[in-house]
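A.B. asks: The following comprises the amino acid sequence and a computationally predicted model.
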Amino acid sequence: MTDSHSAPQTLTRLALITTLTIAISGCISDYGNDDCTSDDLPPVDNFWLGIDQTDVTFIAFGDSQFGGGAEDKNDLHKIAINQADVQLHWDTFGINAPVSNIRGIIMNGDITQNGRDGRTLSENEYKGFTDIYGLCGNRDVKFPMFEGYGNHDFFEWSNIGYRLLQAHPVADSVSVRNQYRVGLANTAPDKNGHYSWDWDNIHFVQLNLTPSDVDPNHEVPGVRNPRMALTFLKQDLAEHVAGTNKKVIIMSHYGPWETFEWDNEQIDTLYDAIKDYPVIAYLHGHSHATSAYTWNGIPVFNVGSPYYLNYNSDERGHYSVFRITDSKLYAYDVSWNPNNPMALEFPDNWTREIDL
């Protein structure tokens, strides 16, 4: 015989469990992938010169970081980026030609400020990213996105909706979006999110947080775990570059200098992994600023960010534009005025012309 008092209590417990399950379940319903499919013909085919010929133009920046900094920084940044093939040109290098045939945008980590996707009444920072940047040129920004996650994309705060499930939905989102990107050569397993692709004779490798296998094992599981990025890089280069004449560009959120758990021992291990390959550039974000320098003879580009307050003494947002041919790498810094983001300054802080 059923106790007349136990049934309501059981129902109450079930209702509570159901409510909690709904509340803490993943909230990302929009990955910005509407009208995007990996089965599409790559738009880069329209710009392809032919076998063993290279002419690749792309944009790069880091730290969109929705939920941090000035609230309007990405709204302004999108306007400035969409002007790239309208205003920019290569005259500074003695090339009488506009910036054109932009293959896509490489975004070097920190999609959000806190790794929040809206669950349990938290701010939906990720929605801001997908609304503006989309995936395949399908939202406010007109160029395809090739983003990675950074240290801010791991959730490490007190919120049952994330902590109970050990959830890092923004970091995980890169692996989901990889299913819809066109022309990828390789993707990492599970939710690791690393991926690579070829534009002409250049092999690009997106390594997200940092090129390391070292899990820092924080109190909050998974925080700032590079998810076997170094292993992916080694396997990818061995499979897709070794024995070819391809040149290589690697990218991650952290650059080749110590920060958080990313130390000199890991940085030296990275160099050992790539030193026998023709790496022509290392792109990174993290500092919110912009610069160009070298590391062990490899050109390194800190590619700028939308942060016009703090970090940039000129109080302007920044991104970088690149053109790579068979024999040259051209690059320069572009900045925009927050009072008029269509007022671009270029080249601004730096230019590079590198023989390949």
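C.D. replies: All right, it came through fine. Predicted, not measured: the structure shown is a model, and the values here were computed from it.
A.B. asks: from here on, contacts and neighbour counts on C-alpha atoms
C.D. replies: Fine.
A.B. asks: number of nearby residues for residue 26?
C.D. replies: Taking other C-alpha atoms under 10 Å as the criterion, the count of residues near residue 26 is 18.
A.B. asks: ok, which stretches of the stretch 1-150 of the chain are strands?
C.D. replies: Counting by DSSP state E, counting those that start in this stretch, residue ranges of the strands within the stretch 1-150 of the chain are 55-61, 102-108, 145-148.
A.B. asks: any chance of the ones you listed in CSV, with distance to residue 195 and mean neighbour count too?
C.D. replies: Written out in CSV, the entries for the strands of the stretch 1-150 of the chain read as follows (distance: least, C-alpha to C-alpha, whole Å; neighbours: other C-alpha atoms under 10 Å):
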stretch, distance to residue 195, mean neighbour count
strand 55-61, 16, 23
strand 102-108, 12, 25
strand 145-148, 9, 26
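A.B. asks: Pasting the second one now:
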Amino acid sequence: MFKLYLPLGAMLIAASLSGCSNINKQSTNQSINQDVIQAVDTGCGSTDTTTFESYISGNWQSGHPVQKLLITSDPQPYRYYRDDGSNDIGEPIWRNTMSVIMNMMNTQRSGSEYFPLIINGDLTEFGHGNERRSFREQIVKAEGSQKGPLFLPGLGNHDYANNVNDCANNGCARDAVCDHIIWTKTIQNKSSGVSFDHSVKKEGNETVHRGSLAYSFDIGNLHVVQLNLEPTYTVNFHTGDPIAGTRFIISSSMAWLENDLTAAKARGKYTIVNMHKYGNWKDDSVRTGKFADLVKNNKVVGIFAGDIHLDLGKIGVLGKVPVFRSGALMNKTWLRLLFDWNNHILQVDSYQHVTHKGEYKYNIDTFAELAPPPARTVKVKLYSNNSFGGTLCEMELTPGAMKTISKLCPGFPQRAGASLKVTGLSGPLCLTVPYTLNNRCFRGTYSGTFEVPNLTAWPSLPAGVTHTRGGIDNGYKQINY
């Protein structure tokens, strides 16, 4: 047990979070709050982080007839992807990419319900302090309308596995693990029924953390499991004073997982399992053996993994259970899950930024795939001037289209004063400038034609159609559907 001193008067509270010190508390706005919590102990030395505690309140675990979740992975500062699929490291471009995708996540999480955001590992490239700070600065932009965990974390190989004995004093692995412990323990303390495979206590002269760091929680009819890197991973590492420092003994999560899934099934829950690596486990025979048996026998309806940055959506099955890649934030890819509890259907939609890349819909009892409805095209008339004047660019788009306006209509003027007519909207239609926050999106379903006489002004739209963001000074570069 250690004590936390808050600079909000003379308040003293006791806590048993993790053994990580110098924790900076984040407010619910998108800037770093200067209210600082200082923890004095011997557990994690000079680790500094943010609890994100103030985001969590209310009954965020309540269920809804249609339950929506967002799953992604690999923000991995400062790596980013180019349009051609190549990748590089550069902080300014990474920050710009993250701002775009985090603001889009904020839009996706708007509404009258709390929508979880799960990140399946590789929150950093090397576990360095500047990378961890940059992630914290960006993730606050993904805050939704309703109170609940800002995000649900997972650990990947770039967070801890790659960094053991490969960073001074094992500080990179220590800090990544301490981040995870603090964030998860905070969620556990502010929520109901969160199971966390972790303990910390003094053993002789050392402070020792034990467990797989896996955790789980319920939200409505759904049970969500996070296994971090993969369930057979183990490692033992030390940091700090050679005699009286801190030790982390990371164990396999398989025993914990068996108990957790059995208990969830007994409560009548359906389960999704998250991790970073789906293949190449420390003991890969477990994946098709014991792990597959647990999945088969305990109402697991989906497995979600990160790690492979260019993979997205369904990649196979384990037995009958679909396996999905959750994309990579650095590539602006992610999944949206919609659980229709009345009909026992799960729909998994794949996206790159706002562009729909695919859909997989199935019955969660039989795993029978349900055919998606036929694609509906949208007709767009884009005018270079307000009030439908100037040059006209006409196009017909199918879902998943991402078109460069200058290629569709060579010579089309790029200016702020544009207008638009849309016929047959059946999904998100966005005018964008890639890698910036400059976009105007229209969402909903409308079989008729609606008109936007000025893309820089607040439009009057028919019932069932909404819009996000606003106009820009120099026109739009792409149109996505």
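C.D. replies: Thanks, I have it. Just so we're clear, the structure is a prediction, and the values are computed from it rather than from any experiment.
A.B. asks: circling back to that earlier point, between the strands of the stretch 1-150 of the first structure, which one is nearest to residue 348 of the first structure?
C.D. replies: Taking C-alpha to C-alpha, strand 55-61 is the member of those nearest to residue 348 of the first structure, at 14.6 Å.
A.B. asks: The closest one vs the second structure - mean distance after superposition?
C.D. replies: Aligned to the second structure and superposed, strand 55-61 of the first structure gives a mean residue distance of 0.9 Å (mean C-alpha distance after the TM-score superposition for the first structure).
A.B. asks: Where in the second structure does stretch 194-207 of the first structure fall?
C.D. replies: Alignment note (TM-score structural alignment): stretch 194-207 of the first structure is matched to residues 214-227 of the second structure.
A.B. asks: So what touches that stretch?
C.D. replies: The list of residues contacting stretch 214-227 of the second structure from outside it, by C-alpha atoms under 8 Å, 6 or more residues apart in numbering, reads 60-64, 120, 154, 184, 192-198, 212-213, 228, 253, 260, 264, 268-276, 341.
A.B. asks: are any of the residues you listed buried, and which?
C.D. replies: With neighbours counted by 16 or more other C-alpha atoms under 10 Å, the contacts of stretch 214-227 of the second structure contain buried members at 60-61, 63, 120, 154, 184, 194-198, 212-213, 228, 253, 260, 264, 269-276, 341.
A.B. asks: and these, which of them are in helices?
C.D. replies: 184, 260, 264 (DSSP state H).
A.B. asks: Just give the number of residues close to the aligned partner of residue 235 of the first structure in the second structure.
C.D. replies: Residue 235 of the first structure maps onto residue 259 in the second structure, with residues paired by TM-score structural alignment. The local packing of residue 259 of the second structure (other C-alpha under 10 Å) involves 11 other residues.
A.B. asks: again, but for residue 211 of the first structure
C.D. replies: There are 32 residues near residue 211 of the first structure, going by other C-alpha under 10 Å.
A.B. asks: so it makes contact with residue 229?
C.D. replies: Yes: between residue 211 of the first structure and residue 229 there is a contact at 5.0 Å, judged by C-alpha atoms under 8 Å.
A.B. asks: Without its sequence neighbours, what residue ends up closest to residue 217 of the second structure?
C.D. replies: With C-alpha to C-alpha, 6 or more residues apart in numbering as the measure, residue 194 is the residue that lies nearest to residue 217 of the second structure, at 4.7 Å, once sequence neighbours are left out.
A.B. asks: That neighbour is in contact with residue 152, isn't it?
C.D. replies: No: the criterion here is C-alpha under 8 Å, and residue 194 of the second structure misses it with residue 152 at 11.8 Å.
A.B. asks: For the stretch 151-300 of the second structure, which segments are assigned as strands?
C.D. replies: Along the stretch 151-300 of the second structure, the stretches classed as strands by DSSP E, counting those that start in this stretch are 195-196, 199-203, 206-211, 215-219, 222-226, 235-239, 246-250, 270-275, 300-305.
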